[in-house]
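Trainee: Need the 3D shape of this:
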Amino acid sequence: MKICLVTPSPVPFVMGGAEKLFLGLVEAINHHTSHVADLIKIPVFEQGFWGLVDGYRLFAELDLSHFDLVISTKYPAWMIRHKNHHVYLQHKLRGFYDLYQAAPQGLKGGEPRSAPRALPDHPSLQGLLAILDRSHPDRKDMDDLFAELGRLRHLRLPENIFVFPGPLIRRVVHFLDQIGLSSDNIVSYSAISRTVANRKDYFPAGVPVRVLHHPTSLKGLAPGTKQDYLFTASRLSELKRLHLLVAAYARVPGNLPFLIAGTGAEEFTLARQAAHDPRIQFLGFVPDAQLSQLYRDALAVPFVPYDEDYGLITLEAMRCAKPVLTCSDSGGVTELVQSGVTGEIATPTVESIAGLLANLVENPARSQDLGRNALERVRPITWSNFVRDLLDQVSLPRIVRTPSTSAQPRGHILVLSTFGVHPPLQGGQLRIFHLYRQLTNHYDVTILSLGNLDAPEEAIEMAPGYVEHRIPRVKAQAREEMRLKDLSGISCGDIMVITHWAQNNRFMDVLQEYLSSTDCVVLSHPYMAHALQECWDGPVV
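Mentor: Here you go, the predicted structure:
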């Protein structure tokens, strides 16, 4: 298959966990599967009303029909229109969903946010608000919304109407997400964690959501033998709650250094808070090679964010056999950390965190045991396993059959071929291509064929109602084909199928899928007769 991962590119650009997932996923599909994948990004400035609206509109207008399958993970990329669109959701715009007016425990202040809830009142907004009030909105409603927003953009309206963040843009985002993520537009849903899968208003009601923990793209992660310091790596923002760690470590006795990598808005505040504790060192930005080494030489990795989507820091630490200390409300982190087994889970208070940190520092042998368990916990989370699971329920969409102009519905004929047909360049290809094309006047025809090893899976619409679906050979088939050729001195790709049809699980799965709705099967050659006998008792030509 030709697969597209479609994502926003943040303006200004930052290389965060989402961006690392994008790069790692495309590389993994291209390396670990027979498919080919590309990454397509559109710049989005999401810190302003009109920048966010423009981002949603640009993705809604993006044509990706030249791909067989599209995967989106973040807003506003899921606004694209595609017949085979799958969502692997990282998170929605959290400030307009689960974090709107939130006051999580352990954050400084603790008072509810003062984000306004009431929509602005202005006569010019009546048309817009009427659109936003439509129930069960669809793509037509989306087009109406963008048109009305375009009209309002050129009026000289009070600035407070388009305040960001604010209730109007929040309502617009909810409206658009409802359309983009509708089950009318999405084939399947997955999430990066149970935490994300269970969040209110993240997915349409009643749809099944698979949880798939993805690996990290950070290189050089391996168990280390040193225990020279505590280490954490994080964006220095309020939601990461580094201030809790600084305050807690002040209560931990001893001289063990605590190294903190990362940059962010809280950098100056945290440095001032830790000024009287020389054990705490802020490293700023750390390149990947150094980051891996810092994990390997640490005693443990404390990471206590509020309701984290997933937390790659957790996975990276555990890949280096380091226990992770986190909090009970840290979201996705707690899905990997088991208290007293692979790390520790504190309540989000300074006292609780300090007690468990002291336990890790004062008992390095126990910390090492927890680290070994942590490594075993995350060992199965690899790119090959992840891509296999992600694409497990993903296949090429069934080609929409050309509507018949008669009152009688069109039938479907499935033709099996041991070689690819399109483009038709020589004898057998030309014969199959032209012969079965003549049947498309009365039937929809699908040619299910075997392609070359390591070639991509493809669905090629050769004419209206005429499709070749090509599945690549697997290694066992290619080896047998070469063995037979060495013995006979001639090409044996056809003969190989007689005995090695069952080795190609993907081919057999697709075959059975087509057989569930076909009327007749044509064997272009007899070599696939045994494969067909296993799963079909209908008409055969």
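
Trainee: all contacts plus neighbour counts: C-alpha atoms, from now on.
Mentor: Will do.

Trainee: buried set for stretch 257-266?
Mentor: For stretch 257-266, burial by neighbour count (16 or more other Cα atoms under 10 Å) applies to P257, F258, L259, I260, A261, G262, T263, E266.

Trainee: The fourth one: helix or strand, and which one exactly?
Mentor: Secondary structure assignment for I260, by DSSP states H and E: strand 258-261.

Trainee: for that strand, packing partners?
Mentor: For strand 258-261, the packing partners by 3 or more Cα pairs under 8 Å, 6 or more residues apart in numbering; DSSP states H and E come out as strand 229-233, strand 280-284.

Trainee: follow-up on the earlier one: identify the farthest-apart pair in the buried residues of stretch 257-266.
Mentor: Spanning the widest gap among those are P257 and E266, at 20.5 Å by Cα to Cα.

Trainee: returning to that earlier point: so which of the helices and strands packed on strand 258-261 is nearest T326?
Mentor: Nearest to T326, of all the helices and strands packed on strand 258-261, is strand 229-233, at 11.2 Å by Cα to Cα.

Trainee: Next, the angle from the closest one to strand 280-284.
Mentor: 40 degrees (axes from the mean of the first three to the mean of the last three Cα atoms, to 10 degrees).

Trainee: Can you give the distance of whatever helix or strand comes next after strand 229-233 from its chain's centre?
Mentor: The helix or strand immediately downstream of strand 229-233 is helix 242-249, counting by DSSP H and E. Distance, stretch centre to chain centre, for helix 242-249: 32 Å (Cα atoms, centre = their mean, to the nearest Å).

Trainee: who does helix 242-249 touch, helix- and strand-wise?
Mentor: Checking 3+ Cα pairs under 8 Å, 6+ apart, helix 242-249 ends up next to helix 267-273, helix 350-362.

Trainee: Show residues contacting it.
Mentor: Contacts to helix 242-249, defined as Cα atoms under 8 Å, 6 or more residues apart in numbering, come from residues 106, 236, 270, 273-274, 280, 302, 304-305, 349-351, 353-354, 357.

Trainee: 10 Å instead, please
Mentor: 106-108, 232, 234-237, 258, 260, 266-267, 269-271, 273-274, 277, 279-280, 302-305, 348-358 (Cα atoms under 10 Å, 6 or more residues apart in numbering).

Trainee: can you pull the buried residues of stretch 12-19?
Mentor: Under 16+ other Cα under 10 Å, the buried positions of stretch 12-19 are A18, E19.

Trainee: What's the end-to-end length of it?
Mentor: One end of stretch 12-19 sits 13 Å from the other (Cα to Cα, to the nearest Å).

Trainee: which one of the buried residues of stretch 257-266 sits closest to A130?
Mentor: Set against A130, the nearest of the buried residues of stretch 257-266 by Cα to Cα is E266 (41.1 Å).

Trainee: now that closest one: how far from L230?
Mentor: 20 Å.

Trainee: cool, E316 as well?
Mentor: 14 Å.

Trainee: Which one of these two is surrounded by more residues?
Mentor: Per other Cα atoms under 10 Å, whichever of E316 and L230 has more neighbours is E316, with 26 against 23.

Trainee: now the other sequence, so there's something to compare against:
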Amino acid sequence: MKIVVLNTSVPFLRGGAEHLADTLVAELRKRGHATEHVKVPLRWHSPLAISQSMFAAATLLMPEVELVIPLKFPAYLVPHQNKVPWLLHQFRQVYELWGTPYQDVPNTPEGEALRQSIHAADDHAFRQARQIFTNSAVTRKRLKTHNGFDSEVLHAPLGDPESFRSGEHGDYLLAIGRVSGGKRQALLAEAMAHSRSSLRLVIAGSPETPGELTKIQDVIAKHELQDRITLIPRFISDEEKIDLISGARAVAYLPVDEDSYGYVTAEAMLAQRPVLSTDDAGGVLELVRDGISGYVAEPTAESLAEKIDLLAASADDARRLGREGKRLVEKMNLSWDNVIERLTS
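Mentor: Predicted structure coming up:
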């Protein structure tokens, strides 16, 4: 079958969605499908730029393709007679993030018009779909709540789960992945100022903007945490990621209402690392259970510090939590055979 996987492209930004798209293409090719990966550009610095990106997607025609599998906004706006979205998330700023500090879109008549335009375009695109899959129960609920469409949850498997290994539970807490306000690495740095333990923090990943890195640097300087927080503000290779996770005491992942369980969560647990998260982390809480596979804090520096101190207090407890986390991931039975069969059937 001739298949196109459609994903959104923001220059110089790479995260879990990009990794998923690359792996999906590779897995489809392994099974004999002629597959291309098409990246639909998204410029989102202004309402006009977003509207232009939507227009580019909505006018992209691919009549020679037998199946298109779009993953995110605005890729799923591409018209096709056999469109099967595997929805990772919509443009959340005009849905559940509207009216929050993460809204980004301006509260102006232009911003409100954009919001209504995206809602209408999404409804039209999902009506065109032959079937809709979502990557988690959280995404399924959002789609049903905001747009009224049903979907089937199809969890994303990891690309190479066997590569994650358990080493010694070291003396640092690891926060790995794209650095952004929505992932709250700055809050985690603030928590270190309240922690009474000697546990260090390593933050590794590309900053979404220079300002996000500056926020963390300001926290470090304000609380004189230079000896306790290490910044690696760049893209981290798979090899580096595996090494960093395998030597950590635990992994911290604090997204705001995450769309899925999060690659970081599952990767840490496969390496038998407990995960520190927050009670508003969304899909992450499918795997992170307080005192069972990690710790769940309130989204405050003080509450996070209490959990950090618990992780620091006992390597044996960290190992116990890590073992249970690995069991929970394995119980999900994540399978690319199942994903490909559902998307192409």
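
Trainee: Can you add distance to E61 of structure 1 and give the buried residues of stretch 257-266 of structure 1 back as JSON lines?
Mentor: Putting the buried residues of stretch 257-266 of structure 1 into JSON lines (distance: Cα to Cα, whole Å) gives the following:
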{"residue": "P257", "distance to E61 of structure 1": "52"}
{"residue": "F258", "distance to E61 of structure 1": "49"}
{"residue": "L259", "distance to E61 of structure 1": "46"}
{"residue": "I260", "distance to E61 of structure 1": "42"}
{"residue": "A261", "distance to E61 of structure 1": "40"}
{"residue": "G262", "distance to E61 of structure 1": "36"}
{"residue": "T263", "distance to E61 of structure 1": "35"}
{"residue": "E266", "distance to E61 of structure 1": "38"}
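
Trainee: With respect to A191 of structure 1, which of those is nearest?
Mentor: Nearest to A191 of structure 1 among the buried residues of stretch 257-266 of structure 1, with distances taken as Cα to Cα, is G262, at 26.1 Å.

Trainee: What lines up with R170 of structure 1 in structure 2?
Mentor: Counting by TM-score structural alignment, R170 of structure 1 corresponds to R115 in structure 2.

Trainee: ok, and the closest non-adjacent residue to that match?
Mentor: V94 (5.4 Å; Cα to Cα, 6 or more residues apart in numbering).

Trainee: List the residues that contact the aligned residue in structure 1 for the one you found.
Mentor: Under the alignment (TM-score structural alignment), V94 of structure 2 pairs with F96 in structure 1. When contacts are counted by Cα under 10 Å, 6+ apart, F96 of structure 1 is found next to A115, P165, G166, P167, I169, R170, R171, V173, H174.

Trainee: Now do F96 of structure 1 against V172 of structure 1, distance only.
Mentor: According to Cα to Cα, F96 of structure 1 and V172 of structure 1 sit 10 Å apart.

Trainee: Which residues are in contact with L28 of structure 2?
Mentor: Taking Cα under 10 Å, 6+ apart as the test, what L28 of structure 2 contacts is M1, I3, V5, A34, T35, E36, W336, D337, V339, I340, E341, T344.

Trainee: most surrounded residue in those?
Mentor: V5 (23 neighbours).

Trainee: was I right about it contacting H33?
Mentor: No: if you go by Cα atoms under 10 Å, V5 of structure 2 and H33 don't touch, sitting 11.5 Å apart.

Trainee: what touches both of the two?
Mentor: V25.

Trainee: quick one on the thing from earlier: and the helix or strand that the match of R170 of structure 1 is a member of, what does it pack onto?
Mentor: In the assignment (DSSP H and E), R115 of structure 2 maps to helix 109-128. Here helix 109-128 of structure 2 is seen to pack against helix 47-58, helix 137-147 when contacts are counted using 3 or more Cα pairs under 10 Å, 6 or more residues apart in numbering; DSSP states H and E.

Trainee: Now distance to G159 of structure 2 and mean neighbour count too, for the ones you listed, in TSV please.
Mentor: Shown next, in TSV, are these (distance: least, Cα to Cα, whole Å; neighbours: other Cα atoms under 10 Å):
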stretch	distance to G159 of structure 2	mean neighbour count
helix 47-58	28	18
helix 137-147	21	18
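
Trainee: Put together a markdown table for these, with distance to V25 of structure 2 on each row.
Mentor: Below are these laid out as a markdown table (distance: least, Cα to Cα, whole Å):
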| stretch | distance to V25 of structure 2 |
| --- | --- |
| helix 47-58 | 20 |
| helix 137-147 | 22 |
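
Trainee: among those helices, which is nearest A248 of structure 2?
Mentor: helix 137-147 (28.6 Å).

Trainee: Can you get me a residue count around the match of R170 of structure 1?
Mentor: With neighbours defined by other Cα under 10 Å, the count for R115 of structure 2 comes to 19.

Trainee: I'd say it and W98 touch.
Mentor: Yes: using Cα under 10 Å, R115 of structure 2 makes contact with W98 at a distance of 9.1 Å.

Trainee: Give me the common contacts of the two.
Mentor: Counting by Cα under 10 Å, 6+ apart, the residues touching both R115 of structure 2 and W98 are V105.

Trainee: Could you pull up the contacting residues of the spatially most central residue of structure 1?
Mentor: Most central in structure 1 under Cα atoms, centre = their mean is Y88, positioned 3.5 Å from the mean C-alpha point. Neighbouring residues of Y88 of structure 1 by Cα under 10 Å, 6+ apart: 71-74, 78, 188-192, 209-212, 390.

Trainee: quick one: the strand holding I260 of structure 1 to structure 2 mean distance?
Mentor: In the superposition with structure 2, the average deviation recorded for strand 258-261 of structure 1 is 0.9 Å (mean Cα distance after the TM-score superposition for structure 1).

Trainee: What span of structure 2 is that strand aligned with?
Mentor: Residue span in structure 2 matched to strand 258-261 of structure 1, by TM-score structural alignment: 201-204.

Trainee: again with stretch 495-502 of structure 1
Mentor: Going by TM-score structural alignment, stretch 495-502 of structure 1 sits over no part of structure 2.

Trainee: List the buried residues for that stretch?
Mentor: Under the neighbour-count criterion of 16+ other Cα under 10 Å, stretch 495-502 of structure 1 has I495, M496, V497, H500, W501 buried.

Trainee: Which position in structure 2 pairs with A77 of structure 1?
Mentor: Superposed on structure 2 with TM-score structural alignment, A77 of structure 1 falls opposite A75.

Trainee: again with V209 of structure 1
Mentor: In structure 2, V209 of structure 1 lands on S151 (TM-score structural alignment).

Trainee: Alright, I will stop here.
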